[in-house]
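Engineer: Here is my input; please provide its structure:
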Amino acid sequence: DRPVRELDILPAEERSYLLEELNRTEADYPSDLCVHELFEAQVRRAPDAVALVFEEQSISYGALNADANRLAHHLIELGVRPDQPVAICVERSPAMVVGLLAILKAGGAYVPLDPAYPSERLRQLLDDAGPRRLLCDATGRAALGAEAIADLSVVDLNAATPAWADQSADDPDPHALGLTARHLAYVIYTSGSTGTPKGVMVEHASVLNVLRALLDVSGLTERDSLLAITTISFDIAGLELCLPLAVGAKVVVAHGTSAIGLQRYLSHQKITVMQATPAAWRMLFDAGWEGAPDLSALCGGEALPSELASNLGRRVKSLRNLYGPTETTIWATTFPTDTRIEAPHRYVPIGRPIANTRIYLLDGHGQPVPFGAVGELYIGGAGVARGYLNRPDLTAERFLADPFSGKAGARMYRSGDLARYLPDGNLEFLGRNDDQVKIRGFRIEPGEIAARLLEHELVGDAAVVAHADAAGDKRLVAYVVVKMTDGSAEADGAGLAASLRAHLGGLLPDYMVPSAFVRLEALPLTVNGKLDRKALPVPDDDAYARRAYEAPQGEIETLLAGIWAELLGVERVGRHDNFFELGGHSLLAV
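Structural biologist: Reported below is the predicted structural model:
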């Protein structure tokens, strides 16, 4: 006898189509190379070609490689070995690229830290990753603080006379280092539902596969110029740097990402490839960008609205929608938007798996759902990460044996995303089966924010959810139950919101700080004792962290207050209110 849940309800033909036909993605890519070896091959091919542009500075492939090699040999002398984490906390600059390449060449796994993060957040990541060596500049050193780096071997990338200046400019020998494609390339941290960020361990072989796959589908060549705009702490940043350098193209590192600045880069640097979130593309349009006929646009990080895709697709050479979690190495599926969609959809499909990648839509018992039915998206293949650093229990929960691939040792990642197959075999993304949200491309676990709120002395209970405004933009809203205290001035609406905002601002990146704070007597619960999200009230104006109201004065203040009120969807804006505390963000500011 077998449990009913183990019975296969699918006809053999449909099961074969779902598991095999839709996953015929095998590609014969070299599997024994490391990421930086693709770059080194281009150095040998065209050492004088421009590899990197930053502001007015241009660096050739040969010069970039020599700088990275000298630093790599220095790191090797400091004791860097394969699989060892090496932290890097720097501003966007050529030194950032040199540092990343040097860590890879030395055999280390880079752990990127954004110097814009709060010091407490950076220290939390350092404590978890446990690197013994840190590459930084003055900004990174200041962001981390002296106490956090006291026990680390610090390499100052801005040193006037670097200790590695006299090191060899030759490529380190990976064989002599014992470095293989199965060693780690990087550890990237994502938001964690329990309040602790998760470090995703990704190997060279996985990065190499996504690079090869995207080179195949994008047609990127040595004649292209790619604009790199993503912060170093996200895996997409590594792709923006490694993809062009793997094929001999030019990478232009943007110093800032304002709409005006991006337009300047796109036109002055003759950019032919750029990847960005839907929010960033919309920001460009809102700022008056008219498009670029020679630009290949890549879009990912959150669902791509069909109306935005239509608008963008008309103004660029090509547009490709991409999907993938950090745990399966940047991108797992791709959809060219010139593909005919049989029926209109609110969002563009996420397409089909890239090379050497397998997609399964499974039910709650791990069995394939019928074609067209909604299932949880599991991802197998070459891109599956090694797991979470220092989190064996969570690794075992999310990274599972792949029973469908037929390959010994194959694994798959349980994404928590919901999807279904469209009639043409493309995948349609349908959201999450848990609380995780994406806002402006940032992956956020509301539970992590709630856990941090509970550390505040006034908070007895808390929940964080994402609310969509009238324009469809998502904003984080925190619901808090205040502890019974005697006469705390902070417990009123405005004072509480300001106190909680300041508390979270010192612990979390700004994109994780809620726009509104709602005080409740108790969190609403379902009959099963779980949070009743449907019963949470929609925040009113007073829920936003605002100052005591004072009417705007003069023509300019009145005009700006009216614009803010319209953008933010609030009734009134006072002269002392803060745009960002009211729920604004840099993209909306445009």
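Engineer: alpha carbons only for contacts and neighbour counts from here, please
Structural biologist: OK.
Engineer: Pretty sure D435 sits against R443.
Structural biologist: No: checked against Cα atoms under 8 Å, the pair D435 and R443 is beyond contact range at 11.0 Å.
Engineer: tell me the secondary structure for Y360?
Structural biologist: strand (DSSP: H, G, I helix; E, B strand; the rest coil).
Engineer: residues in contact with it?
Structural biologist: 18-19, 368, 376-379 (Cα atoms under 8 Å, 6 or more residues apart in numbering).
Engineer: where along the stretch 201-350 of the chain do the strands fall?
Structural biologist: Taking DSSP state E, counting those that start in this stretch as the criterion, the stretch 201-350 of the chain carries its strands at 225-228, 250-253, 273-276, 292-299, 316-323, 333-336.
Engineer: right, and the helix or strand after the helix or strand hosting G562?
Structural biologist: Using DSSP states H and E, G562 sits within helix 554-568. Downstream of helix 554-568, the first helix or strand assigned by DSSP H and E is helix 586-589.
Engineer: Which strands or helices does that following helix pack on?
Structural biologist: helix 278-286 (3 or more Cα pairs under 8 Å, 6 or more residues apart in numbering; DSSP states H and E).
Engineer: Buried residues, the helix it packs on. List them.
Structural biologist: Across helix 278-286, burial judged by 16 or more other Cα atoms under 10 Å covers 278-285.
Engineer: To compare with the earlier structure, here is another sequence to fold:
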Amino acid sequence: FSSSPQTLPPSPAPAIHLLFEAQAQRSPSSCALLDLPSGSSLSYHTLNSQANQLARLLLSLGLTANTPVPLVLPASSSFFVGMLAVLKAGGCFVPLDPTAPPARLQALLTELQPSLLLTSQSLAASLPSLASSCLVLCLDAAETQAQLASLSSDNLPWSSSPDQLAYLIFTSGSTGTPKAVSISHTNLMVSLTSRLEYYKALPPKVHVPLLSLTFDSALTGVLWTLCEGGKVVLLAEEHKRNLSKLPALLEQVQVSHLLLVPSLYSQILEYAAPSQLASLRCVTIGGEACPRSLVQLHYSLLPQTPLFNEYGPSEATVWASVHLCSPSDPFPTAPIGHPLPHCSLYVLDPSLQPVPIGVPGELFIGGPSLSPGYFRQPSLSSQRFLPHPFSSDPSARLYRTGDLVRWLPNGSLLFLGRLDQ
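Structural biologist: Below is the predicted model:
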């Protein structure tokens, strides 16, 4: 087994913000964002209009293609306006955690060397000294708001290349050293198109991101929702951490989709009454091994809600395989599933030769969702992204994941651990 027998349909648009614009035209008055603590909300029309105005301001400030623009913002309407605006203007957004230690923010900004940074007035004063060497745009400042009000809210023409960068995501992997994974518009659209096709019977209606938006798995959930016309509900950080009260909030907003790590989902199930999660239509977990006990607990409480176990590193734009979990799965951890249509998966030995079914080996990923590489780190990129030994295309590559897996007889994969552990 090396790839999925399915065929991926063509991408509905060359860039994800164009898909969002089409959704905003179809359902302009529908709620796109609900900030639960404040009770404020943005419709699709308003979110799109504000992003258009900010995009024009960014262009007037000299934003160019592939330019990294850090978003030092909490999960808020400003974050989403900023993210969409950077995409519309042809730049590359970089989500950074405003609560991270100053030394870490300093290290990330040193690597990025940005000329422009988006944040808020309350956060600007605490930014590391490096931020003083770039233009810091506070989105909530009166001067900024006055500039935005004078600009057109119409959609901007977009003639950029799909190969341009859409975002950078920092990941330390197993090394502990932050590195920025580059993701192009093509990477993002291929991954999203595959998701839209796989979950076409389960479109997200109400999604609550419980992970930080500095994780691309969290971005996956919100972008999927906004391109399907659903509602993203934002919770205060203290509400996310208070697991005894979180289930009541999920019930209040009638959450339909969750995308989170198994350990967090396990804790939610411990605190929640089944009635509080009755609105759930789909639960997707990933990022960690999923124990069999969690699968059994899920189906004992929510027997009608499918539980999907997804696998995929940031370097392959979040996902490469998926498994619909079953309480009858016989393994200690849930399989990571079958390859998705946009990916080819290989289990190889140290000589890069395929291993037989059932024999452990390292997982390699190929396909159009592969990142161009690590931002400004060509040496590291060449170590992890290798020439494709099984392709006649000289430009084809494989990403070596460092994950130990084995094929199951049905063509699914079982995750066994990390090679460096």
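Engineer: Let's have the contacts of Y360 of the first structure in TSV, adding secondary structure, neighbour count and distance to L214 of the first structure.
Structural biologist: Formatted as TSV, these follow (DSSP: H, G, I helix; E, B strand; the rest coil; neighbours: other Cα atoms under 10 Å; distance: Cα to Cα, whole Å):
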residue	secondary structure	neighbour count	distance to L214 of the first structure
L18	helix	21	24
L19	helix	17	23
P368	strand	22	28
E376	strand	24	25
L377	strand	21	21
Y378	strand	24	20
I379	strand	27	17
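Engineer: Helix, strand, or coil at the equivalent of E26 of the first structure over in the second structure?
Structural biologist: Aligned by TM-score structural alignment, E26 of the first structure pairs with T7 of the second structure. For T7 of the second structure, the secondary structure call by three-state DSSP comes out as coil.
Engineer: Could you give the number of residues near T7 of the second structure?
Structural biologist: 10 (other Cα atoms under 10 Å).
Engineer: Tell me which residue of the first structure matches up with L109 of the second structure.
Structural biologist: Using TM-score structural alignment, L109 of the second structure sits opposite L126 in the first structure.
Engineer: now its match: how far from H74 of the first structure?
Structural biologist: 22 Å (Cα to Cα, to the nearest Å).
Engineer: before we move on, back to that, what's the matching range in the second structure for the helix holding G562 of the first structure?
Structural biologist: Against the second structure, helix 554-568 of the first structure falls on no residues (TM-score structural alignment).
Engineer: Please spell out which residues along that helix are buried.
Structural biologist: By neighbour count with 16+ other Cα under 10 Å, helix 554-568 of the first structure contains the buried residues 558, 561-562, 564-565, 568.
Engineer: what's the closest of these to A185 of the first structure?
Structural biologist: Comparing the buried residues of helix 554-568 of the first structure against A185 of the first structure with Cα to Cα places L568 closest, at 41.3 Å.
Engineer: what's the counterpart of E376 of the first structure in the second structure?
Structural biologist: Aligning on TM-score structural alignment places E376 of the first structure opposite E362 in the second structure.
Engineer: and that match, what is it in contact with?
Structural biologist: E362 of the second structure makes contact with 347-350, 400-405, 419, according to Cα under 8 Å, 6+ apart.
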